[in-house]
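Participant: Model the following, please.
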Amino acid sequence: MGFAGAMMVAMAVDALLGWPSWLFTRIGHPVTWLGRLIAAIDRSWNRASDPPPLRRAAGAAGALVVIAISVALGWLVQSALPSGWIETALVGVLAWPLVALRSLHDHVAAVATPLQDGDIAAARDAVSRIVGRDPAALDEAGIARAAIESLAENASDGIVAPVFWGALFGLPGILGYKAINTLDSMIGHRSERHEAFGWAAAGIDDVANFVPARVTGFLFVLLAPHRSEALSCMTRDARRHRSPNAGWPEAAMAGGLGVRLSGPRIYHGSATNEPWLNEGARDPRAADMIEALTVYRRAMLLLAGMLAILAFT
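Facilitator: Down below sits the predicted model:
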């Protein structure tokens, strides 16, 4: 069955169990462990007194250290496993916490439910847990837009990309990817502190997500309510997004649902004038979030089916 079969196991276990709160309370989560390592390197190596070229070099070195440790750990564990179906099962179980299949669905559903009930305050609180924009400035359309964008982007970053790299290389692939993605989320943004130090982390993340983002977009196209609109919006608008990768699944979802996404938003009191995806379409509503979750579930089932084909051929 190989590593494709192992990723099927990881997806199945996560769909059934998620990452239980009692387990998180006791041992945390692999991403939080990576976060502690990255935070320690950031504190020690990212010195404001250093000139930008030195901070860029330090950031690149720090990113490579974190990735190398993750890949090496994955290789050591994987090389110690017995071969055959036992290896497939064990790699799948060990990869399980690195596939955020259920948690992504549950976090977005937690926004959709109160929004459908007209409880804007509860929906704002729920959406603040998954996006960085100011929730107080969001009306129904803004809440729905933020949640759908998060669902589309994180379907790529949280499921398709780790499964893609895990199917190729097993534990070293999926652990290496999670290191890259966590580095980007922690230091790969354009803040004063991290613009120089995090440039390498952001660039490596762009490369690692290039194929998975486009695969995710095409999965959404195949399973969206309006397939032709999803395809035309994705091929037309994906490159308008500020991210070279996130625009693909987001634009596919926008066209597939017949709504507009992205656009102006407020982060930490500052407005950003992002371009619209599917400009001219209507604003999303709570019902569109339910439809987006349906597309997401179908896309993840199709992804599992693709892995099954690879595993058994």
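
Participant: going forward, measure contacts and count neighbours with C-alpha atoms only.
Facilitator: OK.

Participant: Flag every buried residue along the strand or helix carrying M306.
Facilitator: Using DSSP states H and E, M306 sits in helix 286-311. For helix 286-311, burial by neighbour count (16 or more other Cα atoms under 10 Å) applies to 286, 288-293, 295-300, 303-304, 307-308, 311.

Participant: for comparison, sequence B:
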Amino acid sequence: MRTGTSRPVGFACGAALGFLADLVAADPRRGHPVAAFGRAAQAVERRLWADHRGRGALHTAVCAGGAVAAATLLARAVHRSHKTDIALTAAATWAVLGGTSLGREARAIGGALAAGDLEVARERLPHLCGRDPRSLDAQQIARAVVESVAENTSDAVVGALVWGAFAGVPGLVGFRAVNTLDAMVGHKSPRYRRFGWASARLDDVVGWPGARLTAALAIVAGPDPRRASRVARRDAARHPSPNAGPVEAAFAGALGVRLGGTLAYGGRVEHRPVLGAEFRPVATADIERAVRLSRRVSLLALGVAVAGRWAVSRACRVGRFEAGSMTGRKRG
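Facilitator: Here you go, the predicted model:
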């Protein structure tokens, strides 16, 4: 497999080192590769923007396609060196994962709420999600944090690992590029309703497998798998997002809390269906429980990704062997 690290041991070592680097170093305040990609995408947007889906599709193709192409060329360049291959996989994994920063931001807001400092909590909430915090009370902020932890466990960790398992470094980079574009232009504001359509739809597609795996792992990692499974099956489709729905419903069932309801986002007020309606409202202490569940899910996802990479590599070897056998029989 030429798109990335074909050696399962190499991917396992690189992904584990990158995961560990995220745990230790998290995201730097300056010089992060994802931030550099965001600046490049903004520069492309300034040249291509028009209130038109076609222009938005071109923007998505240039930015996401360019990132994947660059990652593919780099992966091929180092493919023959096992150590360099591992180093590249580790660097890419660290760059695309955001689980530690997610937990730190959530805990910072939870600490402000626990101290009774609602204004600080409101100030920090935009670092975690796009909600309008001005009119939110402590309980609504806590709910927003738990929902964001759930959704971003998929977006910032599991989804990237899934695509890394499937396509190596280009998969890791491509997933983060698409997810970043969706965060930048994929929302339904007047400016991006048409221009951001392609990025939003592509993000739905590439996020599909990671969201389902995140939901499944949240069910397994929670204290009551049967309860979490019941809520996920019943409530996932009620959410307007095809990928956030399964994840938030699984987290609601795993934590035994009520998610969803009214929220203000991007200048709009949405009245979303309630997930886990039979449970109690989210409390401040549930933020820490959500962060811990997210961490368990992330660790399990790393193991699944390593096993998945081994399966993909084995399937490729079997396919090449069978193709070679067929060629040999034809020649004979």
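
Participant: TM-score for the pair, please.
Facilitator: Scored by TM-score structural alignment, normalised by the length of structure 1, the superposition of the two chains gives a TM-score of 0.90; 302 aligned residues with a Cα RMSD of 1.9 Å.

Participant: that older thread, elements contacting the helix holding M306 of structure 1?
Facilitator: Applying 3 or more Cα pairs under 8 Å, 6 or more residues apart in numbering; DSSP states H and E, one finds that helix 286-311 of structure 1 contacts helix 2-17, helix 101-116, helix 140-155, helix 210-223, helix 247-257.

Participant: tell me the most buried of these?
Facilitator: helix 247-257 (a mean of 32; mean count of other Cα atoms under 10 Å).

Participant: Let's have the helices and strands packed on helix 286-311 of structure 1 in a markdown table, adding distance to S70 of structure 1.
Facilitator: Listed next are those as a markdown table, based on distance: least, Cα to Cα, whole Å:
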| stretch | distance to S70 of structure 1 |
| --- | --- |
| helix 2-17 | 18 |
| helix 101-116 | 21 |
| helix 140-155 | 21 |
| helix 210-223 | 20 |
| helix 247-257 | 27 |
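
Participant: Of all the ones you listed, which one comes closest to R193 of structure 1?
Facilitator: Between R193 of structure 1 and those, the tightest spacing by Cα to Cα is seen for helix 140-155, at 24.8 Å.

Participant: got the contact list for the corresponding residue of structure 1 for A165 of structure 2?
Facilitator: Residue pairing (TM-score structural alignment): A165 of structure 2 is matched to A167 of structure 1. Counting by Cα atoms under 8 Å, 6 or more residues apart in numbering, A167 of structure 1 makes contact with G2, F3, A4, G5, A6, M7, G173.

Participant: hmm, 10 Å instead?
Facilitator: The contact partners of A167 of structure 1, taken as Cα atoms under 10 Å, 6 or more residues apart in numbering, are 2-8, 161, 173-174, 307, 310-311.

Participant: and it, helix, strand or coil?
Facilitator: Three-state assignment for A167 of structure 1 (DSSP: H, G, I helix; E, B strand; the rest coil): helix.

Participant: after the helix ranked longest in structure 1, next one along is what?
Facilitator: Across structure 1, the longest stretch assigned as helix under DSSP state H is helix 52-79. The helix or strand immediately downstream of helix 52-79 of structure 1 is helix 85-95, counting by DSSP H and E.

Participant: Distance to Q78 of structure 1 added to the contacts of A167 of structure 1, as CSV?
Facilitator: CSV is the format used below for the contacts of A167 of structure 1 (distance: Cα to Cα, whole Å):
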residue, distance to Q78 of structure 1
G2, 12
F3, 11
A4, 15
G5, 15
A6, 12
M7, 14
M8, 17
A161, 20
G173, 11
I174, 12
L307, 20
L310, 20
A311, 18
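
Participant: which residues in structure 1 does stretch 272-281 of structure 2 align to?
Facilitator: The aligned range for stretch 272-281 of structure 2 is 274-283, by TM-score structural alignment.

Participant: Contacts only, for the aligned residue in structure 2 for R36 of structure 1.
Facilitator: Aligned by TM-score structural alignment, R36 of structure 1 pairs with R39 of structure 2. Applying Cα under 10 Å, 6+ apart to R39 of structure 2 gives the contacts P33, E45.

Participant: any idea how far R46 of structure 2 is from R39 of structure 2?
Facilitator: Applying Cα to Cα, to the nearest Å, the value for R39 of structure 2 to R46 of structure 2 is 11 Å.

Participant: cool, R122 of structure 2 as well?
Facilitator: 31 Å.

Participant: And the two? Which one has more around it.
Facilitator: R122 (22 against 10; other Cα atoms under 10 Å).

Participant: The match of R36 of structure 1: which element?
Facilitator: helix 33-48.

Participant: picking that back up, would you mind measuring the gap between the ends of the match of stretch 272-281 of structure 2?
Facilitator: Span of stretch 274-283 of structure 1 from end to end, Cα to Cα: 15 Å.

Participant: picking up where we left off before, now for the helices and strands packed on helix 286-311 of structure 1, which one comes closest to A58 of structure 1?
Facilitator: That would be helix 210-223 among those, by Cα to Cα, at 24.8 Å.

Participant: So which elements touch the closest one?
Facilitator: Judged by 3 or more Cα pairs under 10 Å, 6 or more residues apart in numbering; DSSP states H and E, helix 210-223 of structure 1 is in contact with helix 140-155, helix 161-169, helix 227-237, helix 247-257, helix 286-311.

Participant: on average, how far is the fourth one from the matching bit in structure 2?
Facilitator: Between helix 247-257 of structure 1 and its aligned partner residues in structure 2, the average distance after superposition works out to 0.9 Å, using mean Cα distance after the TM-score superposition for structure 1.

Participant: got it, and the last one?
Facilitator: Once the two models are superposed, helix 286-311 of structure 1 sits on average 2.3 Å from its counterpart in structure 2 (mean Cα distance after the TM-score superposition for structure 1).

Participant: ditto for the second one
Facilitator: Superposed on structure 2, helix 161-169 of structure 1 shows a mean distance of 1.3 Å to its aligned residues (mean Cα distance after the TM-score superposition for structure 1).

Participant: how distant is that helix from the center of its chain?
Facilitator: In terms of Cα atoms, centre = their mean, to the nearest Å, the centre of helix 161-169 of structure 1 is found 14 Å from the chain centre.

Participant: Pretty sure R272 of structure 2 sits against A237.
Facilitator: No - assessed by Cα atoms under 10 Å, R272 of structure 2 is found out of contact with A237, at 11.6 Å.

Participant: Have a look at those two and say which one is more surrounded.
Facilitator: A237 (17 against 14).
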